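Student: Using only what follows, build the 3D model:
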Amino acid sequence: MGTAALLAVTSPPCFLSSAKSRRLISTTLLPLLPSSCLTHGKDESRITKVRSNVNSVSTETKSDNEASMTGAAYDFKGATISLTGEILSSPKKVTIVRHGLSSWNEESRVQGSSNLSVLTEKGVKQAERCRDALINMNFDVCFSSPISRAKSTAEVIWCGREKPLCYLNSLEEAHLFFLEGMKNADAKKQYPELYTTWREDPSNFHVNGIYPIRELWGTAREAWKEILLTPGESFLVVTHKSILRALICTALGLGPERFRAIDVNNGGICVFTFNKRGEAMLQALNMTAHMYSDHVYQY
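Tutor: Next up, the predicted model:
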């Protein structure tokens, strides 16, 4: 037949749920046969055999006490690491929002863990857009950093909901010592070597032997454990960019040297799902459609 084109059965893998098993319908590749071959007996036999294979269904059984699937993956053990070290009561979905524009964002100052940077008028509007975009989403708990700009964002988004709003110290931003509050341009002039390390090699940025970004990885793991071991299945998290980067990287098994490989805008939304082993699947990164339209999310 020579080199034959391949036709994929377009129906995606789907799952048939029963009390004791889930059945996975496999996607099968069919060879596209030239029309001239269709009259030959051997090729007709081959087509019949291929069609017969397409109709076959492979089944795999997974007991109820094993970790369940996450998202569209039946099982992805080893794709990421467990963030809990123990089996969860159910799979989880976690939506993470970066706080709205702050006064120090606007003034191009180094923020860090300072509580002096507050949500601007534009930041409040961004938080309102997040609230409206997530209006159809049901969350069991909202977790927020207690630092002002994140706390204010969470309060706007959570307004009108009756379920708990909890503040976690493990969601606070990285502590950047005496750089906090300085304009970036001034910090670069006064502390050129230190500032350059912070911008270009943040995992090796340190003050008096303390490495803030490396410590942030430990803080992020602590935050994940607190969140994922909370009863419920869907959580909202409101926090800051640096710790958000650490949350994403730790969930995906990336080290602090990957800190600047990820960026999230003010009001940007990220979504993770977790299987019962506490392993993560990143479903959405930095969604911002709601910042430019009246988009409402449903996932």
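
Student: going forward, measure contacts and count neighbours with C-alpha atoms only.
Tutor: Noted.

Student: I'd say N138 and E233 touch.
Tutor: No. Under the criterion of CA atoms under 8 Å, N138 is not in contact with E233, lying 9.6 Å apart.

Student: these two touch, right, N169 and A150?
Tutor: No. Contact criterion CA under 8 Å: N169 and A150 do not qualify, at 11.8 Å.

Student: Between those two, which is the more surrounded one?
Tutor: A150 (29 against 13; other CA atoms under 10 Å).

Student: May I ask you to confirm that that one belongs to a helix?
Tutor: Yes. Counting by DSSP: H, G, I helix; E, B strand; the rest coil, A150 is found in a helix.

Student: Quick one: neighbours of the spatially closest residue to it that is not a sequence neighbour, just the number.
Tutor: Spatial nearest neighbour of A150, excluding adjacent residues (CA to CA, 6 or more residues apart in numbering): H99 at 5.0 Å. When neighbours are defined as other CA under 10 Å, H99 has 30 of them.

Student: right, and H99 touches V264 too?
Tutor: No. Here H99 lies out of contact with V264, judged by CA under 8 Å, at a distance of 10.1 Å.

Student: Could you measure from D263 over to K42?
Tutor: For D263, the distance to K42 (CA to CA, to the nearest Å) stands at 57 Å.

Student: same check, this time on A127
Tutor: Following CA to CA, the distance that separates A127 from K42 is 66 Å.

Student: And Y211, by the same measure?
Tutor: Distance from Y211 to K42, by CA to CA: 70 Å.

Student: the more surrounded of the two?
Tutor: Taking neighbours as other CA under 10 Å, Y211 and K42 compare with Y211 leading, 17 against 11.

Student: Find me whatever residue is spatially closest to F259, sequence neighbours aside.
Tutor: R245 (6.3 Å).

Student: Second chain to compare with the first, below:
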Amino acid sequence: MKNTRIVLLRHGQSVWNKENRFTGWANVSLSELGENEARNAGIKLKENGFNFNFCYTSMLDRAIKTSNLALEQLDSLWIPVEHDWQLNERHYGDLQGLNKAETAEEFGDEQVHIWRRSYDIEPPQVSEDSSFYPGNDRRYQELQHSQLPHGESLKDTYDRVIPFWNENIVPNVEQGSDILIAAHGNSLRALIKYLDNIPDDKITELEIPTGAPLVYEFNEQMKPVKSYYL
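Tutor: Down below sits the predicted model:
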């Protein structure tokens, strides 16, 4: 029996990636480069013989657009796609929209590094009257108040991504489906931490390039046997 394959795809470069801003749950679009990265990801997947049965993505346009552009290259826009908030980027709280270099000038490089790269320290929390608070976005109107973040650490992101993986994605994989997951730097970092058993103090060093398909192959026991970028 062949190994089941899952592809993790970080969205292409966004407009705020290009402008070096904290993005989080802010719903920004792909840059022109980001759209090209997404198409090129689809071309690489086609060249390597991928045919997906199912796609998961976040609730954010940049990940949804990336999955659509990639799947279009595979003539697979028709496959089932599920959009889930648990795959959203880490919520950067009150830092969202701020330029990272300017934020470092204001708060100091060390403090910003702690906010960005510590595993379990949350950023400054966003207020509930802010446009960046998810409770003010109709995408999330079905969520309970306790599920709506005001600002997340990577650990917080891990704590929502991994239950979703185990409860929703794994059963689909166990049926033999090849699956595409189009998401974000930190939601994918959380999943990779789990799959590869990476320690808390090492995971924040992991960099995931935009628009580069990362393939995981699983055995029948749902253990990853190899991973590689296309």
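
Student: Let me see the TM-score of these two.
Tutor: Comparison of the two superposed chains (TM-score structural alignment, normalised by the length of the second structure) gives a TM-score of 0.77, and 197 aligned residues with a CA RMSD of 2.2 Å.

Student: ok, and what's touching the top helix by length along the second structure?
Tutor: The single longest helix within the second structure, with elements called by DSSP state H, is helix 32-47. The contact list for helix 32-47 of the second structure, computed with CA atoms under 8 Å, 6 or more residues apart in numbering, reads 11-14, 65-67, 69-74, 210-213, 230.

Student: Please convert the buried members of the residues you listed into ChimeraX selection syntax.
Tutor: Burial among those is assessed by 16 or more other CA atoms under 10 Å; the matching ChimeraX selection reads:
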select :11,12,13,14,65,66,67,69,70,71,72,73,74,210,211,212,213
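
Student: what's stretch 259-277 of the first structure aligned against in the second structure?
Tutor: Under TM-score structural alignment, stretch 259-277 of the first structure corresponds to residues 203-221 of the second structure.

Student: when you align them, which residue in the first structure goes with G24 of the second structure?
Tutor: Match for G24 of the second structure (TM-score structural alignment): G112.

Student: For M59 of the second structure, see how far away the residue nearest to the spatial centre of the second structure is.
Tutor: Closest residue to the average C-alpha location of the second structure: H184 at 2.2 Å, with CA atoms, centre = their mean. From H184 of the second structure across to M59 of the second structure, the span is 11 Å (CA to CA).

Student: Now for the two: what residues contact both?
Tutor: When contacts are counted by CA under 8 Å, 6+ apart, H184 of the second structure and M59 have 87-88 as shared neighbours.

Student: so stretch 239-249 of the first structure aligns onto which residues of the second structure?
Tutor: So stretch 239-249 of the first structure is aligned with residues 183-193, judged by TM-score structural alignment.

Student: For L7 of the first structure, what is the enclosing helix or strand?
Tutor: Assigned by DSSP states H and E, L7 of the first structure falls within strand 6-8.

Student: Where in the second structure does the helix or strand following that strand fall?
Tutor: Sequence order places strand 15-17 as the next helix or strand after strand 6-8 of the first structure, per DSSP H and E. Alignment of strand 15-17 of the first structure against the second structure: no match, by TM-score structural alignment.

Student: quick one, what contacts N204 of the first structure?
Tutor: Going by CA under 8 Å, 6+ apart, N204 of the first structure touches 197-198, 211, 213.

Student: cool, S177 of the second structure as well?
Tutor: Taking CA under 8 Å, 6+ apart, one finds 4-5, 52-54 in contact with S177 of the second structure.

Student: Is it in a helix, a strand, or coil?
Tutor: Classified using three-state DSSP, S177 of the second structure is coil.

Student: give me the number of residues near the closest residue to R21 of the second structure other than its chain neighbours?
Tutor: Computed as CA to CA, 6+ apart, the closest residue to R21 of the second structure that is not its neighbour in sequence is N99, at 4.2 Å. For N99 of the second structure, the neighbour count with other CA under 10 Å is 16.

Student: and what of S227 of the second structure?
Tutor: Neighbours of S227 of the second structure using other CA under 10 Å come to 15.

Student: ok so K93 of the first structure is a helix residue?
Tutor: No. K93 of the first structure: not assigned to a helix; according to three-state DSSP it is strand.

Student: I'd guessed it sits against F235; true?
Tutor: Yes. At 6.3 Å, K93 of the first structure and F235 qualify as touching, with contact defined as CA under 8 Å.
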